[in-house]
Structure formats: C-alpha cells, structure tokens
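>>> Pasting the sequence and the predicted coordinates here, then a few questions.
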Amino acid sequence: MITAETVAVAFAMFSAIPVPQPTWNEKNMRYVLCAFPLVGVVCAAAYGLWAAVCGYWPVPEWLQAAGYCLLPVFLTGGIHLDGYADTCDALASYADAAKKQEILKDPHCGAFALIRVCSYFVAYFALCASLTMDRRTLACLGVGFVLERALSGWAVAALPIAKHTGLVHTFATAADRTTVRRILAVLALLLCAALVMVGGVAGGAMVAAALVTLWRYRHVAQTQFGGISGDLAGWFLQKTEIWMLAALVVCRIVEAGV
C-alpha cells in the first residue's frame, strides 16, 4: 500500500496523468523521488505508441514531429516547463540572488520567459523532425526520459536547497536523503550504461550532455540562486531533455555523413 501511495504521489506531483490522490504523509513521501523516474517510463511508452500510430497511418512528417515535441508537455502538464520559464526570466535579470528568488516567485510571465520558451519549442520541433524514429532512436530517447528524472531526483536529495519553503524543500526534508541519493545514483549509472549499450557513440554523447547539464545546474544554482529550487529543477530537466536530443541528432547527422 505504501509503495502504491508513493508512486501515486509522484505521478500526482510530476505528471498530468489522473491517479488516486493519497494524503501526503511521512511514509509515502520518504521515497517519492525514487518513483519520479517512472514518469519518464510513461513518456517513453507514449513515444513508442505514437511511433506505432505513425507507422500504421500515413501521418505527415511535420505532424509526427509535433507529436514527439508535445507529448512530454501533455503528460507532465507543463510543470517542468513552467520552472524553465521562470528561471529564464530570473537569469535574464542579471540581478543578485535575492532578486532572482523574487522573480522566481512572481506568477507573471516576463518577456524573456516567453522568448526562451518559444525558442525552446522551435528547437525541439526541428530536432524531432530531423530524426528517423526507428527502434534504436526511440530506445535512446526513452532511456533519456528516465535518466533526466533520476538525475533531477538525485540533485534534490544531494544539493543544497535555496530556501526553507516550497515543494523542493518539502520533498527534500520528507525524503530519506541518504537512501534516495544512493538508489538514484545507482539507477543513473545503470541508465547511462544502458544508453551507451543501446546507442553506441550517440548514447555516449547523450550521457555526456546530461552530465554536463547537471554540472551546469549545480554551478548556476549555487552561484546565482544560493541553492536549488522547484523552478530550477524544472529548468534543469528541460535543458537536459533538449541537450540529450540535440546530441542524438548531431550523432545521427555525423553517422549519415560518414
């Protein structure tokens, strides 16, 4: 029962998928970050289903790419994209850490958030349109969805928190942080190995992109915000997703050229 409640809390928080709404308590919150990567499994399954639909019916290529671009947003309800937009606004301010935190809390969408989100979708769409969604590619992308969430959950349990309020603080303080760090670190290592095994050089490039983005996330959070927050966690996940996708596309172009 506790395991089912933990998974339900993770999906209720990090996805738009209808699930039972258990009352949050100490027991079902302890390992909820370990269930977070399961949302990535659902995203991977949705990619596979959309690929099957596109293979069965003559779906135009641009519409196929739009489906791959939008499916992760529909399944997550845009929760991570919201954090990405807020963080882009804060970073564009070039203000001190306290002012950046105020911008993160502002419910209004600034000009830089709009510009960055539009640019993000154009880039994501173009990258999806550049790929042939064969089994190998879908496997790489699917593992990537799980890996980015494993790294995000690990960061919440491992990195300093910027403030003593908010969802990240709630999840971090409720978690068995030592156990969560260990579980997600092992999972992330296994997923990195799986990416290399499935994707070869392309999989290795995706792993490198994810780890560089994690390093950048830690640096930006500590130097510009005083620690991580929910918005920064969303920013990291979206950045990791698009950079892994870009790494895959570049490798496919190089392979085709060779």
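Alright, I've got the coordinates.
>>> rest of the way, CA atoms for contacts and neighbours
OK.
>>> Please list all residues in contact with residue 59.
For residue 59, the contact set (CA atoms under 8 Å, 6 or more residues apart in numbering) is empty.
>>> same question but for residue 2, I mixed them up
Taking CA under 8 Å, 6+ apart, we find residue 2 in contact with 27, 28.
>>> Tell me the spacing between it and residue 180.
16 Å (CA to CA, to the nearest Å).
>>> Residue 108 now?
In terms of CA to CA, residue 108 sits 34 Å off from residue 180.
>>> What of residue 158?
In this view, residue 158 and residue 180 are 9 Å apart by CA to CA.
>>> Compare the two (neighbour count), which wins?
residue 180 (22 against 15; other CA atoms under 10 Å).
>>> Take this one as well and set it beside the first:
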Amino acid sequence: MLRTPSPDGLRFAFGTLTVFPVKVTRWDREAARGGMLCAPLAGLAVGLVAAAAGLLLLFLGAGSLLAAVATAAVPAVLTRGLHLDGLADTADGLGSGKPAEDALRIMKQSDIGPFGVLALVFVLFAQVAALAQAYGGSWARGALAAVVSATAARLALTLAARAGVPAARPEGLGAAVAGVVPAGGALAATAVVTAAGAAASALLGPYGGWHGGPYDGLHDAVRTALAVLCAVAVAELLLRHCVRRFGGVTGDVFGGVAETAATTALVVLILG
C-alpha cells in the first residue's frame, strides 16, 4: 500500500536520480525506501522537461527528428548520463561471459568496452527513432511518449529495489537501495503509474482527447497501459538475468534496467 510521499523520500529520489538541486538529508534504509517508491515522480519530472524541450523545438520550426534527439538528450543530461553509463557497463559485464567477480570488476572500470558501445548505439537509436515517429504522428503523442517512457523507467527502478532482490556488492548505490521496497509497495506503484498513464493518454492523447470518440480514447489508454507493463516486464527479465550472473544488483544494473524500460515503453507506444 502506498503512503503519502515523505519529504525525506522525495529528497532522496530527486537528489539521487536527477541533477535537480535537491539536497539529500538522510541516507538510511528508511529514506531509501521512500526515495525508491518516489522514483516514478522523479521520472515524471524528467519526462515533462524532456517533452517541453521537444515541443519547444517543434514550435520554433524544427522537424520531428531534431525534437526527438532533444527529447532523448534531456533525460541523459538530467541524470548526468548515469543510466546510460550503467547500461553500457552492464552490457560489458554480461557480454564478457566471465564469472561474477570478474564481470563486476569489468563493470567498475572507467572505460566502455565493445558490448557497452553497441548497447548505447542501438538503445539511443531506438529511442530517437520511436520519438521521431511519435512526434510525426502529433506533437501531443510525442510529448506523452516522452513522459510515459521516463516515468516507466523510474518505475522499473522501484521494482528493482523491491524486497528479495539482493545487492551484488556490499557498497555503492545498489547496496544502499537493494531490497528496500516492500513487494506490496512495488506492486501498488506499478498499478498507480499504469492507471495514471492510461488516464492521461485517454484524456490528452492525440485521438481520444482531440479527434476521436470514446473508442479512440480507450485504444490510447490500453496502448499506454500496455507500454508501461511491457516496459517493466522487459526490465524484469534483464534484472533477473543480472541477479543470476552477478549475484545481485549494482548501481550499473539499475541504470541498465531504467534505459531498457524507457526504450521498451517508447517502442510499444509507436506500434500499431
């Protein structure tokens, strides 16, 4: 069951997951629990800024491709690139085929290997291509895709921090947040984000809200809900694979999970 977000939880979420000038005043397990439950709110804020950047460029006369590039770039800037870096490091660790200890050592290195480069290239291309297609359909559709994908990405972090998911190392951000979220809280957060995304899509989407009838609004709502659920499902597959390979989660794994969820949500949103 979800409670009203606490100030400490909100500060933890925005202070650790974004570059917004929020000072984290507590770094204990209780604050981490509140912070990871509030992670989708941080994602919502990131998504709104990303959508605003894309819409501004469209308003100024830019094409959908440039708007998509800006929209994909904003989350990277607002997270200091940590999620993309985590994706690359996770890909290098998994791609190495080495035992857990050696793979974790590879992930801690500052350089990026070939698997990491490939992961970054394909994920960023997929995100930009999906956003460009969404903006090409309508400005509202592109903006909604930006918000939904960013929120779904942080929802995947909430689920990755649930009880029962161990940390691979005794130190680092992964260890600080691993297992802090009760399973019931993670499921409740998933239900809230899915329902909110579906409602926003039905009310503000390019079909049901502006041009179509009730059927179009329902279609948009179902597609958005499906995008959120598919995003967390694919992220869960990556999470479980990482737990099997590394013995638990790390900060890099959290980053990889977030980018995987964001990309999956965007792809599902533009299909059909």
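Received it, and whenever you're ready, just let me know what you need. Just so you know, these numbers come straight off a predicted model, no measurement behind them.
>>> Quick TM-score on the pair, please.
Scored by TM-score structural alignment, normalised by the length of structure 1, the superposition of the two chains gives a TM-score of 0.84; 246 aligned residues with a CA RMSD of 2.4 Å.
>>> And the helix or strand harbouring residue 55 of structure 1 against structure 2, how far off on average?
Using DSSP states H and E, residue 55 of structure 1 sits within helix 37-56. Once fitted to structure 2, helix 37-56 of structure 1 is off its aligned match by 2.4 Å on average (mean CA distance after the TM-score superposition for structure 1).
>>> downstream neighbour of that helix in the secondary structure list?
The helix or strand immediately downstream of helix 37-56 of structure 1 is helix 61-76, counting by DSSP H and E.
>>> what's the mean gap between that next one and the aligned bit of structure 2?
Compared with structure 2 after fitting, helix 61-76 of structure 1 has a mean deviation of 1.4 Å; criterion: mean CA distance after the TM-score superposition for structure 1.
>>> which residues in structure 2 does that helix match up with?
Mapped onto structure 2 using TM-score structural alignment, helix 61-76 of structure 1 covers residues 64-79.
>>> repeat for stretch 218-237 of structure 1
Under TM-score structural alignment, the counterpart of stretch 218-237 of structure 1 in structure 2 spans residues 239-258.
>>> Return the set of buried residues in that stretch.
Within stretch 239-258 of structure 2, the residues that qualify as buried are 239-240, 242-243, 245-258, counting by 16 or more other CA atoms under 10 Å.
>>> Now, those that are in helices?
Secondary structure assignment by DSSP state H places 239-240, 242-243, 245-246, 251-258 of these in helices.
>>> For the counterpart of residue 154 of structure 1 in structure 2, give me its contacts.
Counting by TM-score structural alignment, residue 154 of structure 1 lines up with residue 159 in structure 2. By CA under 8 Å, 6+ apart, the contact set of residue 159 of structure 2 is 181, 186, 187, 232.
>>> Burial check on residue 137 of structure 2, number of neighbours?
Using other CA under 10 Å, residue 137 of structure 2 has 14 other residues around it.
>>> typo on my end, it should be residue 237 of structure 2
With other CA under 10 Å as criterion, residue 237 of structure 2 counts 11.
>>> which element is it on?
Applying DSSP H and E as the criterion places residue 237 of structure 2 in helix 214-246.
>>> what's that helix packed up against?
In terms of contacts (3 or more CA pairs under 8 Å, 6 or more residues apart in numbering; DSSP states H and E), helix 214-246 of structure 2 is packed against helix 100-108, helix 139-160, helix 183-204, helix 251-270.
>>> redo that, cut-off 10 Å
When contacts are defined as 3 or more CA pairs under 10 Å, 6 or more residues apart in numbering; DSSP states H and E, helix 214-246 of structure 2 packs onto helix 82-96, helix 100-108, helix 139-160, helix 183-204, helix 251-270.
>>> Dump those helices into CSV; add distance to residue 124 of structure 2 as well.
Formatted as CSV, these follow (distance: least, CA to CA, whole Å):
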stretch, distance to residue 124 of structure 2
helix 82-96, 9
helix 100-108, 20
helix 139-160, 13
helix 183-204, 23
helix 251-270, 8
